[in-house]
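> Sharing a model prediction with you, sequence too.
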Amino acid sequence: MSAASFLVVNARLIDPGSGLDRPGALWVRDGVIAALGEVPAVAAAAPARVIDARGRALLPGLVDLGFGLPADAADARAHLAAAARGGVTAVVSPDPMRVAARGLPRIHAPPAGVAWLRPHDPAFGAGVVAAGAYATRLGLAGLPEAAEVAAVQRVIAAVRTGREPHHLARLSTAAALAQVRQARAEGLPLSCDIGINHLHLTELDIGFYDAHCHLRPPLRTQRDRMALAQGLADGTIAALVSDHTVLGPDDKLAPFAETVPGAAGAGLLFSLAYKWARDSGLPLSRALACVTSGPAALAGLAGGRLAVGAPADLCLADLDDDWLAPPAAPGAGIAATPFAGMMQPGRVCATWVGGHPAWETSF
């Protein structure tokens, strides 16, 4: 058998698309899921590699709708390899490129026929933190929520007129989310996503001018964060993304307002999605749809599901094992994240893309 053929036994199979969550086995043959559930006799007899999952979770590979890529192909491979360590098997990037490397997450452009936008009205200025009392206390220029709300209002008006699908990337405010919820209730073809940073952090995490928390859009209030979490839980928000930003070694080595906005998110998507899923109390098979079946459907991809005939884009994770995100250091670049040095729940043990290993650790 080829390297893209193997059998996983004693796994906890989780498929958010179908609601599946039960023990079982999964057979990969020539890069495609050939069977799942009970071990088929032909798979048991075949001389394929057998992987004992020992009760770990086997789920579809994650689909990241917000992943920035560097222009250099060699650098892009390093960023994609980091994404694979977080269970990602496909990324959507506004600047897709060809990277010839088997076993790395696949790169896709935003789907044709869908306007893919980041809502921001520049008329409201270029603040570096959320406008309000905390911005005043820090002495930093604030960006009001109206910058996002006004942009979303215009998008909804355009969708209502033309009925063409639009996707709003990286919402950050409760007010804008309420507009999206109402538009979707009217049946308008509108979807949205949020980033891992805005799901877990608020403006208070900036602390003493932590440049890793200089993001675009800026971190907002606890009220906004809680509204985003609720929107993810009720399905108003279709996808959770890493919002991985390509940063140079010196991009965070300046006074807060002069640093480059953004944060690295490669390698963190599964753990931070799992943390939210666990905290939300939702069934895991439902909660993880925001990083698997949901974004795959939005992007028109064949992955994001455990089903016979689907590509063997898979993530094997130990839900009981925590791991330490590498500590931040000057010139961290790909590791420049607000979560540096923090314990994260759920360790990805292996990631396969088309049945080929993109990341494997001892398990």
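Ah, there it is. Residues are numbered from 1 along each chain as shown.

> CA only for contacts and neighbour counts going forward, please
Fine.

> Output the longest helix belonging to this protein.
What stands out as the longest helix in the chain, according to DSSP state H, is helix 146-162.

> other SSEs contacting that helix?
Judged by 3 or more CA pairs under 8 Å, 6 or more residues apart in numbering; DSSP states H and E, helix 146-162 is in contact with helix 174-185.

> By neighbour count, which bits of the helix it packs on are buried? Give me those.
A174, A175, A176, L177, A178, V180, R181, A183 (16 or more other CA atoms under 10 Å).

> quick revisit: any idea which helix or strand comes after the longest helix of the chain?
strand 166-168 (DSSP states H and E).

> Redo the buried residues of helix 174-185 as TSV? Include distance to A317.
Listed next are the buried residues of helix 174-185 as TSV, based on distance: CA to CA, whole Å:
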residue	distance to A317
A174	32
A175	35
A176	34
L177	31
A178	34
V180	33
R181	33
A183	36
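
> okay, now the one to match up with it:
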Amino acid sequence: MESLFQMITNVVFNANVPLYLIALIGAWALIWWTYDNFKSVIQIIKSILTPYFQPNENKGFVEKYGKWAVITGATDGIGKQYSKELAKHGMNIVLISRTESKLIEVAKEIESMYSVKTKYVAVDFGNGKEIYEKIKEELKSMDIGVLVNNVGRMYDFPDDLDHISEELLWQIININIGAVTMMSRIFIPQMKANQRGMIVNISSGSECQPTPLMTVYASSKVYIRNFTLALRKELEEHNVQVQLVTPMFVQTKMNNYSTSVMKGSILVPDVESYTRSAVFTLGKSSQTNGYWSHGLQYGCMKLVPEFIRTCVSFRMNKKFRDEYYAQQTI
């Protein structure tokens, strides 16, 4: 039986397909394959160069989007740093998270560092539908220009699905899927009416392939990716921008289960460096990994067949689980 390659070769040459046409098809495929896999790095380079070639695009966030930014999951990690970075750019900040004492602390910190106003709303996104009326009521009279859907829930450590409690699984679904959906829906009508606005949805590199031992978490991030890309198309005619941010590993509390991740490296930046870079792409890039080394990682991962990426992620998460158990015995 002849190989698939031989069959294709016979069809091409027996049909007298011109070689230049084959070369054009190959070049076209290579260009888009490279762009799709290394899109984030290309977009970061574009972000750096845009102010030099399009000075009018270098407006401040307040001028482009409005006075207030809402950040969910705002008291730790990437959410807290987004709050600080946007305040640095002159935006007033609405902090939304679960623990009121932490919200008060972060609000005071931001107001002491920057000449901006803050407001906070204490809600637990794990509670699902019941919290959104409170958010609507608290923010109904405010001009919201930027929404950062950052809040997320991970496993405590990588593990088999049947070892994860039902309570935690519902929290992951309510927080990772419910919050990004309902928070966007709350503010879209206002942004459409104002003909301006920015929605930033924080995904994860785990969206890149099926991820054993983080099955539900990784699947929820696939939802965020597809939700964001579809929503961007819906809103572009209303001058409302939607950005997908897909970080790889960052030194945050969410990754405490792994001693190797928390050591940090050029591939695992600290949260301040990561977020500063991610906020730099705001308004300049519609889809980004947020950090140059993350863009390279993501692109290189996509060059590998999905079944291999799945096997590698399985082995990696087994290692992380072992690290977690080792910490418990100390």
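Noted; the coordinates are in hand. All values derive from a computational prediction rather than experimental measurement.

> TM-score them against each other, please.
Overlay of the two chains. TM-score (TM-score structural alignment, normalised by the length of the second structure): 0.34; 178 aligned residues with a CA RMSD of 6.1 Å.

> Show me the two of the buried residues of helix 174-185 of the first structure that sit farthest apart.
A174 and A183 (14.3 Å; CA to CA).

> helices and strands around the helix or strand containing G26 of the second structure, which ones?
Taking DSSP H and E as the definition, G26 of the second structure sits inside helix 19-37. When contacts are defined as 3+ CA pairs under 8 Å, 6+ apart, helix 19-37 of the second structure packs onto helix 292-302.

> just the angle between the next helix-or-strand element following the helix it packs on and helix 292-302, please?
Remark: after helix 292-302 of the second structure, the chain's next helix or strand is helix 306-328, criterion DSSP H and E. The directions of helix 306-328 of the second structure and helix 292-302 differ by 130 degrees, with axes from the mean of the first three to the mean of the last three CA atoms, to 10 degrees as the criterion.

> residues of helix 306-328 of the second structure that come out buried?
R309, T310, S313, F314, M316, N317, K318, F320, R321, D322, E323, Y324.

> Show the contacting residues for the fifth one.
So that's M316 of the second structure. The neighbourhood of M316 of the second structure, defined by CA atoms under 8 Å, 6 or more residues apart in numbering, contains no residues.

> Would you quantify the distance from it to V261 of the second structure?
With distances taken as CA to CA, to the nearest Å, M316 of the second structure is found 11 Å from V261 of the second structure.

> Find the residues that touch each one of the two.
With CA under 8 Å, 6+ apart, M316 of the second structure and V261 have no common neighbours.

> quick one, helices of the second structure?
4-14, 19-37, 39-53, 61-65, 77-88, 100-113, 132-139, 166-172, 180-194, 215-235, 259-262, 271-280, 292-302, 306-328.

> What is the third one packed up against?
In other words, helix 39-53 of the second structure. On the basis of 3+ CA pairs under 8 Å, 6+ apart, helix 39-53 of the second structure makes packing contacts with strand 287-288, helix 292-302.

> Nearest to A218 of the second structure, out of the ones you listed?
Between those, helix 292-302 lies closest to A218 of the second structure; by CA to CA that is 14.9 Å.

> What angle do helix 271-280 and the closest one make with each other?
Using the same axes, to 10 degrees, helix 292-302 of the second structure lies at 80 degrees relative to helix 271-280.

> Going by neighbour count, list what's buried in helix 292-302 of the second structure.
Buried-residue list, helix 292-302 of the second structure, by 16+ other CA under 10 Å: W292, S293, H294, G295, L296, Q297, Y298, G299, M301, K302.

> tell me which strands and helices that helix is in contact with?
Packed next to helix 292-302 of the second structure, using 3+ CA pairs under 8 Å, 6+ apart, are helix 19-37, helix 39-53.

> deepest of those helices, which one?
helix 39-53 (a mean of 17; mean count of other CA atoms under 10 Å).

> tilt between that helix and helix 271-280?
60 degrees.

> what's the angle from helix 39-53 of the second structure to helix 19-37?
Going by the same axes, to 10 degrees, helix 39-53 of the second structure makes 90 degrees with helix 19-37.

> those strands in the stretch 1-150 of the first structure, which residues are they?
Secondary structure of the stretch 1-150 of the first structure (DSSP state E, counting those that start in this stretch): strands at 6-15, 20-29, 32-37, 49-52, 57-60, 62-64, 88-92, 106-108, 115-117, 129-130, 142-143.

> most packed of the ones you listed?
It is strand 62-64: most buried of the strands of the stretch 1-150 of the first structure by mean count of other CA under 10 Å, with a mean of 33.

> For the residue lying closest to R184 of the first structure once chain neighbours are set aside, grab the count of nearby residues.
Counting by CA to CA, 6 or more residues apart in numbering, R184 of the first structure lies nearest to L190, which is 6.3 Å off, once chain neighbours are set aside. A count of neighbours around L190 of the first structure, defined by other CA atoms under 10 Å, yields 22.

> isn't L190 of the first structure right next to V180, touching?
Yes - using CA atoms under 8 Å, L190 of the first structure is in contact with V180, at 7.3 Å.

> Pull out the buried residues from the longest helix of the first structure.
A146, A147, E148, V149, A150, A151, V152, Q153, V155, I156, V159, R160.

> Tabulate these (TSV), appending distance to Q344 of the first structure.
Converted to TSV, the buried residues of helix 146-162 of the first structure look like this (distance: CA to CA, whole Å):
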residue	distance to Q344 of the first structure
A146	33
A147	33
E148	30
V149	33
A150	36
A151	34
V152	33
Q153	37
V155	36
I156	37
V159	39
R160	42
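
> Closest one of these to A34 of the first structure?
V159 (40.9 Å).

> these two touch, right, the closest one and H167?
No - contact criterion CA under 8 Å: V159 of the first structure and H167 do not qualify, at 10.4 Å.

> Show me whatever sits in contact with both of the two.
L190.

> ok, Y82 of the second structure touching V279?
Yes - Y82 of the second structure lies in contact with V279 (CA under 8 Å); the separation is 7.2 Å.

> And those two? Which one has more around it.
More neighbours surround Y82 than the other of Y82 of the second structure and V279, with 26 against 19 (other CA under 10 Å).

> wait, what's in contact with the more buried one?
I71, A74, T275, R276, V279.

> before we move on, which element is A277 of the first structure in?
helix 269-280.

> Helix or strand next in line after that helix, which one?
Next along from helix 269-280 of the first structure, by DSSP H and E: helix 284-287.

> Which SSE is immediately downstream of that next one?
helix 293-299.
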